[in-house]
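Asker: After the sequence you'll find the predicted model.
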Amino acid sequence: MPHHDHDHECDHDHDHAEHEHSPLEELITVRDLIRYATSQFNRAGLFFGHGTTDAFDEAVYLVLHTLHLPIDRLDPFYDACIPVNERIEVLDIIHRRVEERIPAAYLTNEAWLGDFRFYVDERVIVPRSFCFELLQAGFEPWIQEPAEVSRVLDLCTGSGCLAILLAHHFPNAQVDAIDLSEDALDVARQNVADYGLEDVVRLIKSDVFDSLGDERYELILSNPPYVTEESMQVLPDEYLREPRLALAGGDDGMDIVRRIIAGARRHLTDDGILVVEVGHNRDLVEAAFPQLEFVWLSNASEAEKVFLLRADQLSEA
């Protein structure tokens, strides 16, 4: 049977490999390649925070992606024998991940939030916002009817991922997405086009609210730069591959957050809300604005990294 011959070829390759001792000759199956990648990643002490959380998940993702296999279906392919030309591709990407410390998303030019796929490269940070899960749950009780929301702003849009998610969650809303980086807006433009949302998502170059005039929104959502200078000094190599502009938030991480809170009221409707992601900086945020009663939002996996303020809590700047 052909199937039996195929197994035999695999065995033959293994016999041959014992004399060669090169990874290319010895690593025959998807299982072999994933095992090898996992060991290499652990040995190199890589950092994972750009879509996967450990060496095994990253290995599975990179191997399956490079072989053009569905990244959520490992089992059917575990014991498939991989031809030499494809093995060369897989080993190359494994070695680049180790030697250059490049986040997997930049190697594959894609990042995922749930079922949503986005194009990414070094011009934008890799999408990983906690706002994604919060958005899936909606912002009740502050927003009761997503279909009735008409204007939404994504502040510091980067790759455009949150703007695209906002357009899906609020089906009748016009979404404005702003960023200071022309490079980031070029990437966002590509993603907006990929989802066919050019008429829904308007991309605007702006330094926080500066270019918005008198526009007002029912929801302003932001995942701004909020990494403190102290933390910037000790970031893993993988994060240093990302644009500093999209990460660094000044000494206390609050430079942009202060400007957002100061300017948000004049761009919110009277019953609008401001939702901002600040990572682990809750203490810094509350210390900077002792007079404000922040609502800290939690989701299944992360607690208290995103705050919410109502328009009536803020003053017109």
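Answerer: It's in. Numbering: from 1, shown residues only.

Asker: going forward, measure contacts and count neighbours with C-alpha atoms only.
Answerer: OK.

Asker: Strands of the stretch 201-317 of the chain, residue ranges please.
Answerer: For the stretch 201-317 of the chain, applying DSSP state E, counting those that start in this stretch gives strands covering 201-205, 217-222, 268-277, 295-298, 303-310.

Asker: between the second one and strand 268-277, how big is the angle?
Answerer: So that's strand 217-222. 20 degrees (axes from the mean of the first three to the mean of the last three C-alpha atoms, to 10 degrees).

Asker: With the first one instead?
Answerer: Calculated by the same axes, to 10 degrees, strand 201-205 forms an angle of 80 degrees with strand 268-277.

Asker: out of the strands of the stretch 201-317 of the chain, which comes closest to residue 16?
Answerer: strand 303-310 (53.0 Å; C-alpha to C-alpha).

Asker: Can you tell me, leaving aside adjacent residues, what's nearest to residue 239?
Answerer: residue 103 (7.9 Å; C-alpha to C-alpha, 6 or more residues apart in numbering).

Asker: How much space separates the one you found from residue 62?
Answerer: According to C-alpha to C-alpha, to the nearest Å, residue 103 and residue 62 sit 11 Å apart.

Asker: also this one, for the comparison:
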Amino acid sequence: MNIQQPSYPPELVTILDWIRYSISAFYQAGIFFGHGTDNEWDEASSLVFQAINLPLDMPTVRQEALYNTHVTEAEKQLMADWLQQRVELQKPLPYITHQAWFAGMPFYVDERVLIPRSPIAELILQGFTPYLNHEPKRILDLCTGGGCIAIALANQFPDSMVDAADIDADALDVASMNIHEYQLEEQVIPLLSDLFLGLKGERYDLIVSNPPYVDAHDMADLPAEFHHEPEHALAAGEDGLDLVEIMLQQAPDYMSDGAWLFVEVGNSEVHIASRFAGLQLTWCELSQGGSGIFAIQKETLVTYWRDKN
């Protein structure tokens, strides 16, 4: 889709002018939020502050002190360009700015990877309390994408070794960029692997995965913003659990004794009971929003598949 060179009213001179103008544009266009923000004000503030190179984690009182300061002509042009892409192309803001936040950390993103938004971040920052009784030494982030979960895990467990596995070489290129940015090349290892296929002989104390899990019904109803993301990183069959079933079958062979597996399945949680009747999963309680993450230990999985077969 071709878009014309953006223009903007000359009356827009301050930071607050541009935030207000962006909010109005978002309302008029009816855009969808869900890639880092959930409302017009936060989205507009994020766009404007990134365009003028101010940190998003600046304390609110300092942000407010800057609202009536003037912006430069170059900054105006950049804000107008980003706003046009956000509204006319309905492109998620992190793909425009190439920055997304996860677990309190900024990451590079582009359209080779999903934009991180998983509630797994809360579990990481809590050290997976109360599930883990000791710090894991070997960790696997399965379906790592841009490497955000793997890097957040390494940050939380600094004495661990983390494998970041994905089937998509392009996604692993982005993961490698983020690993380099955080100087974690000795701790976080990107690995090309179709689920566990490339991990023969490995054993992990903790496996975390945010795999493709969107079912066919939800894929058909996704807002336009989600169509900028790689489809293969979202869709996973009629009930969204095709990859999850393979993971649950194969995971015990890659888990140390007492190891935990955490998997996000989102809205496809509703299909779990029919797909895996009798499987005793623990659904994680989240205080910061989100749902659809289950936890299960190796021994429970071994017993389930033994009895089922």
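Answerer: Arrived safely, thanks for sending. Here the structure is a predicted model, which is why all the values come from computation and not from measurement.

Asker: TM-score of the superposition?
Answerer: The TM-score (TM-score structural alignment, normalised by the length of structure 2) is 0.92; 294 aligned residues with a C-alpha RMSD of 1.4 Å.

Asker: returning to what we had before: who's more crowded, residue 103 and residue 62 of structure 1?
Answerer: Neighbours were counted for residue 103 of structure 1 and for residue 62 using other C-alpha atoms under 10 Å; residue 103 has more, 28 against 23.

Asker: I'd like to check which residues are in contact with that one.
Answerer: 48, 50, 97, 238-239, 241 (C-alpha atoms under 8 Å, 6 or more residues apart in numbering).

Asker: Among those residues, which are located in helices?
Answerer: 97, 238-239 (DSSP state H).

Asker: What is the nearest of the residues you listed to residue 182 of structure 1?
Answerer: Closest approach between those and residue 182 of structure 1, by C-alpha to C-alpha: residue 239, at 20.4 Å.

Asker: Translate that closest one into the numbering of structure 2.
Answerer: Superposed on structure 2 with TM-score structural alignment, residue 239 of structure 1 falls opposite residue 226.

Asker: What's the separation between its match and residue 179 of structure 2?
Answerer: From residue 226 of structure 2 to residue 179 of structure 2 the distance is 25 Å (C-alpha to C-alpha).

Asker: any idea what the residue nearest to residue 239 of structure 1 aligns with in structure 2?
Answerer: Looks like residue 103 of structure 1 aligns to residue 92 there (TM-score structural alignment).

Asker: Please apply the same query to residue 225 of structure 1.
Answerer: Using TM-score structural alignment, residue 225 of structure 1 pairs with residue 212 in structure 2.

Asker: I figured that match was touching residue 240, is that so?
Answerer: Yes: contact status for residue 212 of structure 2 versus residue 240: in contact at 7.4 Å, counting by C-alpha atoms under 8 Å.

Asker: Give me the more crowded residue out of those two.
Answerer: residue 240 (27 against 22).

Asker: residues near the closest residue to residue 105 of structure 1 other than its chain neighbours, how many?
Answerer: Spatial nearest neighbour of residue 105 of structure 1, excluding adjacent residues (C-alpha to C-alpha, 6+ apart): residue 111 at 5.5 Å. When neighbours are counted by other C-alpha under 10 Å, residue 111 of structure 1 registers 22.

Asker: and residue 111 of structure 1, how far is that from residue 206 of structure 1?
Answerer: For residue 111 of structure 1 relative to residue 206 of structure 1 (C-alpha to C-alpha), the value is 25 Å.

Asker: now do residue 142 of structure 1
Answerer: The value you get for residue 142 of structure 1 to residue 206 of structure 1, if C-alpha to C-alpha is used, is 27 Å.

Asker: now residue 264 of structure 1
Answerer: Separation of residue 264 of structure 1 from residue 206 of structure 1 (C-alpha to C-alpha) stands at 14 Å.

Asker: Which one's more surrounded, those two?
Answerer: residue 264 (25 against 17).

Asker: which stretch of helix or strand covers the residue nearest the centre of structure 2?
Answerer: The residue lying closest to the centre of structure 2 (C-alpha atoms, centre = their mean) is residue 116, at 1.7 Å. For residue 116 of structure 2, there is no helix or strand it lies in under DSSP states H and E.

Asker: Quick check: the aligned residue for it in structure 1?
Answerer: Match for residue 116 of structure 2 (TM-score structural alignment): residue 127.

Asker: so what's that match closest to, chain neighbours aside?
Answerer: Nearest to residue 127 of structure 1 is residue 111, by C-alpha to C-alpha, 6+ apart, at 6.5 Å.
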